[in-house]
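K.L.:
Dropping the sequence and predicted coords here.
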Amino acid sequence: MDVCLLIRQRLAELELEQKDLAAAAEVTESYVSQLLARKKMPPAPDRTDIYEKMSRLLKLPPGKLSKLADLQRKDELKKSLSDPPAPLFKEVRELILRKCSPAREAQIRAIFEKQPFGELERLVTQKLLDVVKKVAQEELESENWLRLVARMSRRSYEDMRVIVLEFLDTDVFNVSVENCVSFMDPLIESWDVDLASFGMEIVLNRRLAPGHSKRFEFVERPPDQPLKEEPGLREFLRDTSLSSGAAEEEIEFLKRLRFKEKHPTPLYYYRELQNLRDPLHFRGPVTGNAARKG
C-alpha cells in the first residue's frame, strides 16, 4: 500500500473530504488533490511536516505515512536514476544570473551559455538551493514568516506553505520556475563566486533570513600522510614500567609528535606522558573574576 491509497482509505473510513485534509495540513486543496492523484511525488519525510498533521486527522500511528512515503520515494528514485539530467529552465537560469554580482554577471553568463548546466552552473544552483532550503526548513513552523513571504509574493498563506513544501522537496535537477519566482527570488538578494577558488558569497534578504550573508569556501588540502612510528615510541610502549596505564588518547597524542632529525628515546615519551597528565602544565577555564583582574 502506498501513501495515496492509505490516505484515501482513511478519508473514506472516517467520512472526511480532501478539504478536511488540506485544512489539517495547512495546504491548499489543490495540493492534496494532486498528491492523492499521484500527480505529485509524496514529499520527503525529513523536509516536511504534513505527515504528522495528516496522521493526527486520519488517526494513524505516528510515522506510518512517513515510512510509506520514504519507501515510495526510493522506488521512484531508482526509476529516475537512468534518465539524463535536464538543463535548467531558461527562466530559472535568468533569475540566477540576475542575482549575480553585476561585476561578474557577463563572465558567468558566458560560461553558463558555453557549458549549459555544466559544473559551474550546477555548483551555483546547488549552493543557492542549499542556503534557501536551510532558511525554509528553519522557518517552516513560523506562521508569521510564511505570511510575510506570502505577502511579498502576493499569495495566500496556504499557497505559500505548498510552495515551501515543494521547494524543500526539489533538487538541482528539478528546480522549477515557480520555485524560483515565488521563493528564491524574494530570499536571495545577490551572490558572487570567485572563479579561482570557487568560493561563493550569498547575500540574503534581511527581512526574511536571520543570517544576512553566507560564505562558502572550497579549499584544496593535501592528503593526510601516514604516521610513521618512532623506534623510541615502540620501545616505550613495549616497556610496561614506562607505559603502564597510558590511555588510548594519550598514546594517540604521542604517536602524532613529529621530529625532523632527532629521534627521541623511550624516556622522552615517558616524560612527555607525565607532562601531559600534570595539571600544572595546562590552564583551566578563565573565570569572570580572573578576566576582570587582568
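P.N.:
In hand now; what should we look at? Keep in mind that this is a model prediction, so the values were computed, not measured.

K.L.:
Every contact and neighbour count from this point should use C-alpha atoms.
P.N.:
OK.

K.L.:
By residue count, what's the longest helix in the protein?
P.N.:
Assignment by DSSP state H gives helix 119-139 as the longest helix of the chain.

K.L.:
What are the buried residues along it?
P.N.:
By neighbour count on 16 or more other C-alpha atoms under 10 Å, the buried set for helix 119-139 is 120-122, 124-125, 127-129, 131-133, 135-137, 139.

K.L.:
out of those residues, what pair is the most spread apart?
P.N.:
Using C-alpha to C-alpha, the buried residues of helix 119-139 reach their maximum pairwise distance at Leu120 and Glu139, which is 28.9 Å.

K.L.:
Pasting the second one now:
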Amino acid sequence: MDVYAPMTKFLKLHRNDLPTCAKAERDGETKSKRRPHPEIRDQFLALHLDQARARLLARRLARKDGVMLERVVVGRLLEVAQGFVRRQLDDDVGIRIAASRDGCTYLEMRMKLMEFLDATPEGLTPEDGEEFVRPRIAGWDIDLDTHAMRIVLRSQDPAPRQVRALSI
C-alpha cells in the first residue's frame, strides 16, 4: 500500500515532495560514515570465535577504511538480534514475565523491544548490546574477502534454576 499519497494530502505537500524526501533520507542513511559506539565494537569483538583473529580484525577496524567493514559486522549482528526481538514481540506472556523480572510494566518492556527494533548500527548503545545482542549470539566470524559471516547462536536451553523448577 502506498502511504505517501494520504500523507502528502494530509500535510498539503506537492505530490512528489514526500517520496523524494524519503528517498533522499534513505540514501543519506546508507552512505553515513559514522561509526558505531566504540564499546559496541569491543563487545562484538569479544564475541568473536577466534580471539587471535579478533585482535587482527580490531586493528583493521581501527583504520580509516574500516568504517564499512565495521558497519557490515555490527549491522549483521544487529539484524540477527532484531529477528529474535521480533519473535519475542509475538509472545505476550514472555514479555509479561520479562517485565516482572526487570521490574517494569508490560508496556515499558514492549516499548523497549520496539525501540531496539528501530536501532541502527550507529545508534546502537552499549546497553542494547548487553541486553539484546550478547544473550543471543554465542560467537561469530567473518571472511574478510567476501564479508560472508558465520554467526553461532546461543542455545535456548532453560537455565539450571528453570530445569529444577520444571522437574518438580
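P.N.:
Structure's in. What do you need? These numbers come from a predicted model, not from an experiment.

K.L.:
Can you calculate the TM-score here?
P.N.:
The pair, once superposed, lands on a TM-score of 0.65 when counted by TM-score structural alignment, normalised by the length of the second structure; 140 aligned residues with a C-alpha RMSD of 3.5 Å.

K.L.:
Which of the buried residues of helix 119-139 of the first structure sits closest to Lys67 of the first structure?
P.N.:
The nearest member of the buried residues of helix 119-139 of the first structure to Lys67 of the first structure, counting by C-alpha to C-alpha, is Gln137 at 19.9 Å.

K.L.:
still on that earlier bit, tell me roughly how far the longest helix of the first structure lies from the second structure on average.
P.N.:
On superposition with the second structure, the mean distance recorded for helix 119-139 of the first structure (mean C-alpha distance after the TM-score superposition for the first structure) is 1.3 Å.

K.L.:
residues in the second structure aligned with that helix?
P.N.:
Aligned using TM-score structural alignment, helix 119-139 of the first structure spans residues 68-88 in the second structure.

K.L.:
and the longest helix of the first structure, how far out from the chain's middle?
P.N.:
How far helix 119-139 of the first structure lies from its chain's middle: 8 Å, per C-alpha atoms, centre = their mean, to the nearest Å.

K.L.:
can you check stretch 78-89 of the first structure too?
P.N.:
Using C-alpha atoms, centre = their mean, the offset of stretch 78-89 of the first structure from its chain centre is 21 Å.

K.L.:
what's the first-to-last distance across that stretch?
P.N.:
24 Å (C-alpha to C-alpha, to the nearest Å).

K.L.:
which residues touch it?
P.N.:
Pro116, Phe117, Phe173, Asn174, Val175, Ser176, Val177 (C-alpha atoms under 8 Å, 6 or more residues apart in numbering).

K.L.:
now those residues: which count as buried?
P.N.:
Among the contacts of stretch 78-89 of the first structure, those classed as buried by 16+ other C-alpha under 10 Å are Pro116, Phe117, Val175, Ser176, Val177.

K.L.:
Quick one: residues contacting the first one.
P.N.:
Spelled out, that is Pro116 of the first structure. Here Pro116 of the first structure is in contact with Pro87 (C-alpha under 8 Å, 6+ apart).

K.L.:
Around Lys78 of the first structure, count how many other residues there are.
P.N.:
Lys78 of the first structure: 9 surrounding residues under other C-alpha atoms under 10 Å.

K.L.:
how close does it sit to Leu71 of the first structure?
P.N.:
When distance is defined by C-alpha to C-alpha, Lys78 of the first structure is 11 Å away from Leu71 of the first structure.

K.L.:
tally of neighbours for the residue opposite Glu178 of the first structure in the second structure once aligned?
P.N.:
Using TM-score structural alignment as the criterion, Glu178 of the first structure maps onto Glu127 of the second structure. When neighbours are counted by other C-alpha under 10 Å, Glu127 of the second structure registers 11.

K.L.:
next one: Glu143 of the first structure
P.N.:
Glu143 of the first structure: 12 surrounding residues under other C-alpha under 10 Å.

K.L.:
For Leu117 of the second structure, give its distance to Asp145 of the second structure.
P.N.:
29 Å.
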